[in-house]
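Q: Here is a sequence with its predicted model. Questions after.
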Amino acid sequence: MTATTDGNAGAVSPRTAVAGKTTDTALPEGAAPAPGRTLPEGAAPGRTLPEGAAPAPGGLGETAARAAARAAEHLLARQDPAGWWKGDLETNVTMDAEDLLLRQFLGILDPDTTRAAALHIRREQREDGAWATFYGGPGELSATVEAYVALRLAGDPPEAPHMARASAWVRARGGIAAARVFTRIWLALFGWWRWEDLPELPPELLFLPKWFPLNIYDFGCWARQTIVPLTVVSAKRPVRPAPFPLDELHTDPARPN
């Protein structure tokens, strides 16, 4: 058994001297540097301190420095020689829900797509009935409204236990009326919300010059890709009749808006 740099027993990474200080420069056990990349001199994956060696002295600051050095080396080992990193981009269920809403609006919703999306949305539901906007996060109202409506489109009945928990969670937080504008625009496409109760987004915004405050080029590219089509939709105010009501998501169904 070998001594670790934090005083525990087990395998540890090596330490090298840098500017008079000791830093941890090793990769995690079993890891290897990316092709074309070399470790600092004297470092090796999974290398341990000699048998019986004592951990280097130091307080919280040195412990943090060692952890930062290990994290940096781990990231460098995963970097492509060209300079980039590859990783998963994970979003939340609003993307799947809005995809089903769009397909329903365009009249191209098919059973296979609906079944697959609904399966994923159900799997992501929290125990309290809500949906989060990031992994392990708290329930979020607008995401929950959109996920719920998507499951209704998939055929889940409102009295089903998982749906009843979701609708109760939504009502307890103000219902659809408290959801974000973007969510209510989606609902307005089906008559579940009145266009008159949404902010105006005139297409003429596109003609504002770049020097004018809040012109379209003041927004990031992803925001422009959203705002521009929304101005057209807002001007046209299309409505495709909804296949079912959403009274269960309103705190007062008699006055939903």
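A: Received the coordinates, thanks.
Q: drop to CA atoms for contacts and neighbour counts, all remaining ones
A: Will do.
Q: What's the local residue count around residue 211?
A: 9 (other CA atoms under 10 Å).
Q: how much space between it and residue 222?
A: To residue 222, residue 211 is 20 Å away according to CA to CA, to the nearest Å.
Q: residue boundaries of the helices in the stretch 101-250 of the chain?
A: For the stretch 101-250 of the chain, the helices defined by DSSP state H, counting those that start in this stretch cover 111-123, 141-153, 161-172, 181-188, 221-236.
Q: orientation of the second one relative to helix 111-123 in degrees?
A: Our comparison of helix 141-153 with helix 111-123, counting by axes from the mean of the first three to the mean of the last three CA atoms, to 10 degrees, yields an angle of 140 degrees.
Q: Kindly report the same for the third one.
A: Between the axis of helix 161-172 and that of helix 111-123 there is an angle of 70 degrees, by the same axes, to 10 degrees.
Q: Please name every helix or strand in contact with helix 161-172.
A: Judged by 3 or more CA pairs under 8 Å, 6 or more residues apart in numbering; DSSP states H and E, helix 161-172 is in contact with helix 141-153.
Q: Between helix 181-188 and the helix it packs on, find me the angle.
A: In terms of direction (the same axes, to 10 degrees), helix 141-153 departs from helix 181-188 by 20 degrees.
Q: what's in contact with helix 141-153?
A: The contact list for helix 141-153 (CA atoms under 8 Å, 6 or more residues apart in numbering) reads 93-94, 97-98, 100-101, 118, 121, 130-133, 158, 163, 166-167, 170, 173, 176, 178-180, 183, 249.
Q: for the stretch 1-150 of the chain, what spans make up the strands?
A: Ranges of strands in the stretch 1-150 of the chain, per DSSP state E, counting those that start in this stretch, are 15-18, 21-24.
Q: Turn these into a markdown table, including mean neighbour count and distance to residue 192.
A: Compiled in a markdown table, the strands of the stretch 1-150 of the chain are given as follows (neighbours: other CA atoms under 10 Å; distance: least, CA to CA, whole Å):
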| stretch | mean neighbour count | distance to residue 192 |
| --- | --- | --- |
| strand 15-18 | 15 | 63 |
| strand 21-24 | 18 | 58 |
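Q: Any chance of TSV for those, columns distance to residue 191?
A: Shown next, in TSV, are those (distance: least, CA to CA, whole Å):
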stretch	distance to residue 191
strand 15-18	65
strand 21-24	61
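Q: what about the longest helix in this protein?
A: The longest helix of the chain (DSSP state H) is helix 60-78.
Q: Comparison target, given below:
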Amino acid sequence: MKKKIENTIHKLVSDLQDKQNAEGSWSFCFENSVMTDAYMIILLRSLDMHDEELVGRLVNRLWKLQTREGTWKLFEDEKEGNLSSTIEAYFALLYSGTVKDDDKRLEKTKHFIEKKGGLNDAHSITKFMLAINGQYDWKHLLPIPIEFLMIPKQFPLNFWDLSSYARAHLAPLLLLKDQQFSIKMNGIPQIKHLSRRSHEVNYSDRELKLFSKINEGLQSLINIPSHLHQQGRQFAQQYMLQRIEPDGTYLSYFSTTFYMIYALLALGYKKGDPIIIKAVQGLKKMACETEKGIHLQNSPSTVWDTALISHAIQEAGVNAGDHSIEKAVEYLLKKQHFRYGDWAMESGIKPGGWGFSESNTIHPDVDDSTAALRAITYSAAESPLIRQSWDRGIEWVIGMQNRDGGWPAFEKNKTKPLLTSFPMDGAEAAAIDPSTPDLTGRALEFLGSRAGLNKDHPQVKRGVQWLKLMQKDDGSWYGRWGVCYIYGTWAAITGMKATGVPSSDKHIQRAKAWLERIQHKDGGWGESCYSDQEKKYVPLPFSTPSQTAWALESLICIEDKPTPAIDLGIMALLDLINGTSDDPSKTYPTGVGLPGHFYIHYHSYRWIWPLITLSRYKEKYG
């Protein structure tokens, strides 16, 4: 087995070095289901932009992803299909003009949509798209007035309390709702009939409490002149325009840019306005190739992939002086942030983080920052200039710790529980930016293994204490940005171990027992995206390379010598790496954007995590 491990490590490193771009980066596809592809077709058609080649290629990919049942899914084991994805694909195919309403391939699709409750039961994000295109009534959406944006920061509940991701979407959506905006043109498919006839919106007690709090805030503004409404509209417009990145996109996301374009149209911008033209060009640059054809990424993962890959190949023995690492480090240093963004309002620290996409200059996040810092650590030891960047990065990461001791994704202390009742699907995950076990574990792993801070350091100590409090009864931790309990447990174990928590610690022993308990008979690990929706571990019928690697790395850092679970797992991992490309384990999404709605197949993960795990095994056990 030793020889096979060495050969596999060598092959993975060689494959990755061959895939490196001339500028030092790696660009792998960040693939979600069909939302972005469908929305791109809809956007091009509603803007009268005649890019027939792109529309045709996107239509081809949609057809290839349709199931035999006529539906579209978010992940392989999703039963029947996903209602929102199916509506999005169905509407986009009709909008493309290349598909007729009576196309035989769509008969089952219509039946599925009606059976599942029609447009009324789709995700909020889908309904907003439909409302813009005149297929859903705005009165059923977002019962929040645009004046909400003007509630002062010192008030107990205001716009700035929301997560940056929620604010980025809410600014254009409030504008669109305020204007009741819908595109008026020929050629828009009419699918309103797929709604239920009567539609009552019933709000929960928590939602009503939220509305009451917002109303209190609005009452405090009563004495302000009546142009408050206009101020709210101007604020929303400025909020978007000030966050346009150099490539023309709004915060480097497809979804925010898509809604910004329509919000600008609602404000009176013309379809040919330079801001809109540049935004569409920025979105087109997000295209990547997949086995099923062209795909529009929601947010290209170049910085993330480059940071993780350059770290992984260094862990596999490639020297920091190697040309591939020097080029990667040079690229990453150019992508470090020097501009202040919204994150600075709460943190009071200097810029120094990294973002996810290469066009991202003002929206850094903790996970990308620790990934980039890991990748430049060895180089920083050799170069005072790189060391300065490394020091700035560490200062930024430590400065982003939440009051509770954990780490968030984008901004500190955006944790008001009432906001999880915001009247949009997915608000419990997206409206706030709380500490999460995966981000906290990853931050601790970096601070322990690379920055030399141990469990006695005050901030590390608080992080470890918070993690221990978050452990589930079965011994696992929930991971917010990966699937899901395996991911969170891996991050927590490796984070605590890196800061000096002993393997004998009861939290680590419980986690180890859980990982061994859920190991598949083939030796691997596999977890379904359903875990994320049911908030409990749901196994996949097959193992995946990244989840197997995460579970194994956790066990390797606990055990002084290989155990039967580890040896069986390593053999399974080697089989998964060398398996055929059409194996479903290679394409199963193991990243999460929005629980229940947005899952990510990172094309880079089948190289990165197995390479790190095999290198750890070889280094520790010889």
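A: Arrived safely, thanks for sending. Note that this is a predicted model, so its numbers are computed, not measured.
Q: sorry, back to before: mind checking which of the helices of the stretch 101-250 of structure 1 is nearest residue 205 of structure 1?
A: The closest of these to residue 205 of structure 1 is helix 221-236. By CA to CA, the value is 8.1 Å.
Q: Mind reading off the mean deviation between the closest one and structure 2?
A: Helix 221-236 of structure 1, aligned to structure 2 and superposed, deviates on average by 1.5 Å (mean CA distance after the TM-score superposition for structure 1).
Q: how about that helix, which residues of structure 2 does it hit?
A: Residues 164-179 of structure 2 are where helix 221-236 of structure 1 lands when matched by TM-score structural alignment.
Q: related to what we said a few turns ago, if we compare the helices of the stretch 101-250 of structure 1, which one ends up closest to residue 201 of structure 1?
A: Nearest to residue 201 of structure 1 among the helices of the stretch 101-250 of structure 1 is helix 221-236 (4.9 Å), distances taken as CA to CA.
Q: if we can go back for a sec, could the helices of the stretch 101-250 of structure 1 be laid out in JSON lines, adding distance to residue 14 of structure 1?
A: Below are the helices of the stretch 101-250 of structure 1 laid out as JSON lines (distance: least, CA to CA, whole Å):
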{"stretch": "helix 111-123", "distance to residue 14 of structure 1": "42"}
{"stretch": "helix 141-153", "distance to residue 14 of structure 1": "46"}
{"stretch": "helix 161-172", "distance to residue 14 of structure 1": "51"}
{"stretch": "helix 181-188", "distance to residue 14 of structure 1": "52"}
{"stretch": "helix 221-236", "distance to residue 14 of structure 1": "44"}
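Q: count of neighbours near the residue nearest to residue 259 of structure 2 when sequence neighbours are not counted?
A: Counting by CA to CA, 6 or more residues apart in numbering, residue 259 of structure 2 lies nearest to residue 172, which is 5.9 Å off, once chain neighbours are set aside. The criterion is other CA under 10 Å. On that basis, residue 172 of structure 2 has 26 neighbouring residues.
Q: Residue 172 of structure 2 is in contact with residue 258, isn't it?
A: No. The pair residue 172 of structure 2 and residue 258 fails to qualify as a contact (CA atoms under 8 Å) at a distance of 9.4 Å.
Q: Would you indicate which residues of the longest helix of structure 1 are buried?
A: Buried positions in helix 60-78 of structure 1, judged by neighbour count with 16 or more other CA atoms under 10 Å: 63, 66, 69, 70, 71, 73, 74, 76, 77, 78.
Q: hang on, the third one packs against residue 27?
A: No. Under the criterion of CA under 8 Å, residue 69 of structure 1 makes no contact with residue 27, lying 9.8 Å away.
Q: Okay, now stretch 27-34 of structure 1: how far is its last residue from its first?
A: 11 Å.
Q: That stretch: which residues count as buried?
A: Buried, per 16+ other CA under 10 Å, within stretch 27-34 of structure 1: 27, 28, 32, 33, 34.
Q: How about stretch 229-247 of structure 1?
A: Neighbour-count burial for stretch 229-247 of structure 1 flags 230, 231, 233, 234, 242, 246, 247 (criterion: 16+ other CA under 10 Å).
Q: And stretch 98-112 of structure 1, by the same measure?
A: For stretch 98-112 of structure 1, by 16+ other CA under 10 Å, it's 98, 99, 100, 101, 104, 105, 109.
Q: For those residues, work out which two are farthest apart.
A: Within these, 98 and 109 form the most distant pair, 11.8 Å apart (CA to CA).
Q: Comparing the helices of the stretch 101-250 of structure 1, which stretch has the densest surroundings?
A: Most buried of those, by mean neighbour count (mean count of other CA atoms under 10 Å): helix 141-153, with a mean of 24.
Q: Provide the aligned range in structure 2 for it.
A: Against structure 2, the aligned range for helix 141-153 of structure 1 is residues 83-95 (TM-score structural alignment).
Q: mean distance, the matching stretch to its aligned residues in structure 1?
A: Once fitted to structure 1, stretch 83-95 of structure 2 is off its aligned match by 0.6 Å on average (mean CA distance after the TM-score superposition for structure 1).
Q: Residue 546 of structure 2 is in contact with residue 611, isn't it?
A: No. Here residue 546 of structure 2 does not reach residue 611: they are 9.9 Å apart, not a contact under CA under 8 Å.
Q: Which of these two has more residues huddled nearby?
A: Applying other CA under 10 Å to residue 546 of structure 2 and residue 611 shows that residue 546 carries more neighbours, namely 33 against 27.
Q: Look up how far residue 102 of structure 2 lies from that one.
A: Plainly put, residue 546 of structure 2 is 42 Å away from residue 102 of structure 2 if you go by CA to CA.
Q: circling back to that earlier point, okay, and which of the buried residues of stretch 27-34 of structure 1 map to helices?
A: Among those, no member falls in helices (DSSP H).
Q: Which pair in those has the greatest spatial separation?
A: Greatest spacing in the buried residues of stretch 27-34 of structure 1, by CA to CA: 28 and 34 (13.2 Å).
Q: just checking, what residue in structure 2 corresponds to residue 91 of structure 1?
A: Aligned by TM-score structural alignment, residue 91 of structure 1 pairs with residue 32 of structure 2.
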